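Undergrad: the sequence and its predicted three-dimensional model are supplied below.
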Amino acid sequence: MKKYNVVIVGGGSTWTPGLLSSLSKKKNEFPLNKLVLFDINAERQAVIGEFAKIFFKENYPDLQFEYTTDKEVAYKDVDFVFCQMRTGGYKMRELDEKIPLKYGCVGQETCGAGGFAYGLRSIRDMIEMVNDVRASSKDAWIINYTNPAAIVAEALNRVFPNDKKILNICDQPVNLLRSYGRLLNMDPYEFEPVYFGLNHFGWFTHLYDKNGIDLVPVIKEMVYKNGFKPVDAEQRDQSWLDTYAMVEKMLIDYPEYLPNTYLQYYYYPEYKVSKQDPNFTRANEVMANREKRVFEECRRVVEAGTAAATNVVHNDAHGDMIVEVAESIAHNRNRQYIVIVENNGLISNIQDDAMVEVAALLGANGPRPMGVGKIDTFYKGMIEQQLAYEKLAVDAYFEKSYNKALKALTLNRTIVDGKKARKILDELIEANKGYWPELN
């Protein structure tokens, strides 16, 4: 069996140890020759990299492993690029969340004005990354799960419309499928989902078991009766438990389909603002909890010289999904995943050039997406408003247009007020100097 060369972009991420664990668990199904961690933050990555040396020595001794800040080393002769960059780090994420809250609007990493700010920061680095990879490894698969995936996917599709080896994907649908499995005490790998929407903005219309029985009605009744928790609830911070608990509320108000958890910010923006602490947002929670736990555990492993008793992995679904996606492509498995692709009639009554999120069979030639046909007025209206925001946000970046940026934020359901949009935009421009193009 062929062995593959993989690079993880964003090697200093707190999600990296979970991905390393998944690569180790899948070493027979997706064997590696070489793995490289690449990050521009040498100090941060070194903590993860030194942990990885010990982890692989014990769990994957024949693997060639290194970590680097040199992109020429990182991208040379690779088969797969796993991209999880965070331009600006947690310092900028904190501003993304806190600036909108000052004006009574949702402060969230990928939704609303925070997602807009993060998206405009991500575009430049993502384009540079693709160009750098293609200069060294023209046939490598780039599996991107950098947020906000909707804006990133739209931008990359404009710049690289003919590059069929860029795959944008998100782990939240997988997290939801695993959580349905926990609720039903069933194997989520046996589920056959029908899903439509945009990234962080979609719905499961059906969820079939291996006998073809639709489980959505059963899941609804169980959520109404017992509530809803993530599959890894015991490892999650409180904000994530609150997020999953909101699924019950969303199903009471909009009972047709099972919602992506991020829809809470668009359905109930005022309520979500009322529950957020403007002085201690999700970014602060991550830095105080997951960030601290992961780096402390990595340092402990390095000091001990063994990873035998480590408990550093957070959220198996994230790492497992990325490795399983690569395996499905590498071995032409044609397994089913929920991915981001150009619409082209998949949702037949919205525009063809939308970057939509749907179920697809994934093999050596990329995704073969499954259409859902027409959607009804409410969901069509929701999607078209969000889609217009996303396209205007990307327009604003490429055209350096203040007006397009203002229109984007005015349309976003977490704001929907031009005066607030202008105030937030002006403060975000100041905060993102050096990251955004200068808007005129």
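TA: Arrived safely, thanks for sending. These figures come from a predicted structure and were not determined experimentally.
Undergrad: every contact and neighbour count from this point should use C-alpha atoms.
TA: OK.
Undergrad: ok, the residue most central in space within the chain - contacts?
TA: Geometric centre of the chain, nearest residue: Cys170, 4.0 Å, by Cα atoms, centre = their mean. Cys170 sits next to 145, 149, 199, 338-339 when contact means Cα atoms under 8 Å, 6 or more residues apart in numbering.
Undergrad: if I pick Asn334, what's in contact with it?
TA: 328, 361-364.
Undergrad: the structure to be compared is supplied as follows:
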Amino acid sequence: MKLTVVGGGSTYTPELIDGFARLRDTLPIEELVLVDPALERLDLVGGLARRIFARQGHPGRITVTDDLDAGVADADAVLLQLRVGGQAAREQDETWPLECGCVGQETTGAGGLAKALRTVPVVLDIAERVRRTNPNAWIIDFTNPVGIVTRALLQAGHKAVGLCNVAIGFQRKFAALLDVPATDIHLDHVGLNHLTWETGVRLGGPEGKDVLPELLAHHGEAIAADLRLPPALLDRLGVVPSYYLRYFYAHDEVVRELATKPSRAAEVAEMERELLKMYGDPELDEKPELLAKRGGAYYSEAAVDLAAALLTGTGSPYQVVNTYNHGTLPFLPDDAVIEVQAAVGHSGPTPLPVAPVDPLYAGLTAAVTTYEDLALEAALRGGRDRVFRALLSHPLIGQYEYADALTDRLIAHNREHLAWA
């Protein structure tokens, strides 16, 4: 089995490598190829990756290359984890929206749209080259904004599934609070990527007992603290929202916070510099503790589970993925990309039935789906008016003066990445 990671020079990659090494019985990789145009970073990450495999006795071969076509040739699956523009572009995404009093964040709001506009054309080019070289390869997208990018891939006819670590993070958190194995936790997880709610927490599988009321009753304060939301709000909702919902439920509070502290991008950039120094140490043969602060917790376990299900039919029978709606949420178009539990096998994901969604969550989901439609149109076709329409439709913006000002800033800060600008 051959897997290729595009964006293999990311500082995330050792997290992925550690999972591949530990879970080699679930996903028996013979060859792993790391592809990245940044050869200096790639050599550092590749060296550590080989040492991690050696330490854990993994027999697989790891190679590195900046040649995408060679790297994806004969791959069974291609995992995408790239960041167009790097941390410098992320810094801008998190900064200029604040000038208009709007949330500055890399996956939602105006910053999220900027990332989508930079990313979608690049990902589609990569996917076309994968299809030319190896039309049977699965594409697993971890590149944000996952929902929009996955929809672009599916719309273009690629064998693609989107993946996020939010659900597996909740699964592990809830398992620890209940003192049960993580595999015993099945989430009723519904919504869009980075816009989801846990409406049930079941023991043993989709038909298991729902222990969410018990969780909220006994651990509501701890869960709310992780989300940085009031426990009383969770009590009133009766569900657990993703921490990304804080941008919607406490927008003005978040804007005030972001305006008075260094950006997350600046923090991550400093971590990356330190991590790359560590990766260059020939004695280091495991992922360093600092990597846990970088983000992406449990990303490797989720990726291994999904790849194993797609390629070998093993792994967890149900997984939270991003895929076509196909009637799962009746208030959305069939071709919307949703994030829900699905049965995953060789033929791809099939969403499980979802109980009727409370209008409070269905309404916001429908509104953000409309934004994602317009965002994808802007990413594919370009043009100032399309950018403006996408921004005006976003629930975090929604005022024409803001949308106009944000459109000008978005284009000014991203001109080098926008072929039409």
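TA: Right, received. Where do you want to start? Source: prediction; values computed, not measured.
Undergrad: could I get the TM-score for this pair?
TA: The TM-score (TM-score structural alignment, normalised by the length of structure 2) is 0.93; 415 aligned residues with a Cα RMSD of 2.0 Å.
Undergrad: filter the contacts of Cys170 of structure 1 down to the ones in helices?
TA: The helices, defined by DSSP state H, take in Ala149 from the contacts of Cys170 of structure 1.
Undergrad: looking at the contacts of Cys170 of structure 1, which is nearest Lys249 of structure 1?
TA: Asn199 (20.7 Å; Cα to Cα).
Undergrad: aligned partner of that closest one in structure 2?
TA: The equivalent of Asn199 of structure 1 in structure 2 is Asn193 (alignment by TM-score structural alignment).
Undergrad: same list (the contacts of Cys170 of structure 1) but as CSV, adding distance to Thr281 of structure 1 and neighbour count.
TA: Shown next, in CSV, are these (distance: Cα to Cα, whole Å; neighbours: other Cα atoms under 10 Å):
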residue, distance to Thr281 of structure 1, neighbour count
Tyr145, 22, 20
Ala149, 21, 23
Asn199, 22, 27
Ile338, 29, 26
Val339, 29, 25
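Undergrad: can you give me the strands in structure 1?
TA: All strands of structure 1, identified by DSSP state E, fall at 4-9, 32-38, 64-68, 80-83, 141-144, 166-169, 192-198, 201-208, 258-259, 335-342, 355-363, 366-369.
Undergrad: counterpart of the fifth one in structure 2, which residues?
TA: If I follow you right, that is strand 141-144 of structure 1. Matched against structure 2 by TM-score structural alignment, strand 141-144 of structure 1 falls on residues 138-141.
Undergrad: tally of neighbours for the nearest residue to Ala405 of structure 1 once chain neighbours are set aside?
TA: If you skip the residues right next to it in sequence, Ala405 of structure 1 has Ala396 as its closest partner in space, 5.1 Å away by Cα to Cα, 6 or more residues apart in numbering. By other Cα atoms under 10 Å, the residues close to Ala396 of structure 1 number 22.
Undergrad: map Ala396 of structure 1 onto structure 2.
TA: Match for Ala396 of structure 1 (TM-score structural alignment): Ala378.
Undergrad: OK, contacts around its match?
TA: Counted by Cα under 8 Å, 6+ apart, Ala378 of structure 2 has contacts 117, 386-387, 390.
Undergrad: hmm, which of the residues you listed are common to structure 1?
TA: Among those, the contacts conserved in structure 1 (both residues aligned by TM-score structural alignment, their matches' Cα atoms under 8 Å) are 386-387.
Undergrad: closest to Val35 of structure 2 out of the contacts of Ala378 of structure 2?
TA: For the contacts of Ala378 of structure 2, the nearest to Val35 of structure 2 is Leu117 (22.2 Å; Cα to Cα).
Undergrad: and that closest one, how many neighbours?
TA: Going by other Cα under 10 Å, the residues that sit close to Leu117 of structure 2 add up to 28.
Undergrad: that one against Leu418, yeah?
TA: Yes - using Cα atoms under 8 Å, Leu117 of structure 2 is in contact with Leu418, at 7.3 Å.
Undergrad: thought Leu410 of structure 2 was touching Lys115?
TA: No - counting by Cα under 8 Å, Lys115 is not a contact partner of Leu410 of structure 2; they are 9.8 Å apart.
Undergrad: what about the longest helix in structure 2?
TA: Structure 2, longest helix under DSSP H: helix 109-133.
Undergrad: list the buried residues of that one.
TA: Neighbour counts over helix 109-133 of structure 2 (16 or more other Cα atoms under 10 Å) mark 109-121, 123-124, 126-131, 133 as buried.
Undergrad: please tell me which one of the contacts of Asn334 of structure 1 counts the most neighbours.
TA: Leu362 (24 neighbours).
Undergrad: just checking, what residue in structure 2 corresponds to Ala330 of structure 1?
TA: Ala330 of structure 1 maps onto Leu311 in structure 2, by TM-score structural alignment.
Undergrad: which one is that match nearest to, not counting chain neighbours?
TA: Here the residue nearest Leu311 of structure 2, using Cα to Cα, 6+ apart, is His346, at 5.9 Å.
Undergrad: and Asp376 of structure 1, what's its match in structure 2?
TA: By TM-score structural alignment, Asp376 of structure 1 lines up with Asp358 in structure 2.
Undergrad: list the contacts of Met370 of structure 1.
TA: Here Met370 of structure 1 is in contact with 346, 358-361 (Cα under 8 Å, 6+ apart).
Undergrad: so among those, which ones count as buried?
TA: Buried among the contacts of Met370 of structure 1 (16+ other Cα under 10 Å): 346, 358-361.
Undergrad: taking those, tell me the two that lie furthest apart.
TA: Farthest pair in the buried ones among the contacts of Met370 of structure 1, by Cα to Cα: Leu346 and Leu361, 13.8 Å.
Undergrad: between the two, which contacts overlap?
TA: Here Leu346 of structure 1 and Leu361 have 369-370 as joint contacts, going by Cα under 8 Å, 6+ apart.
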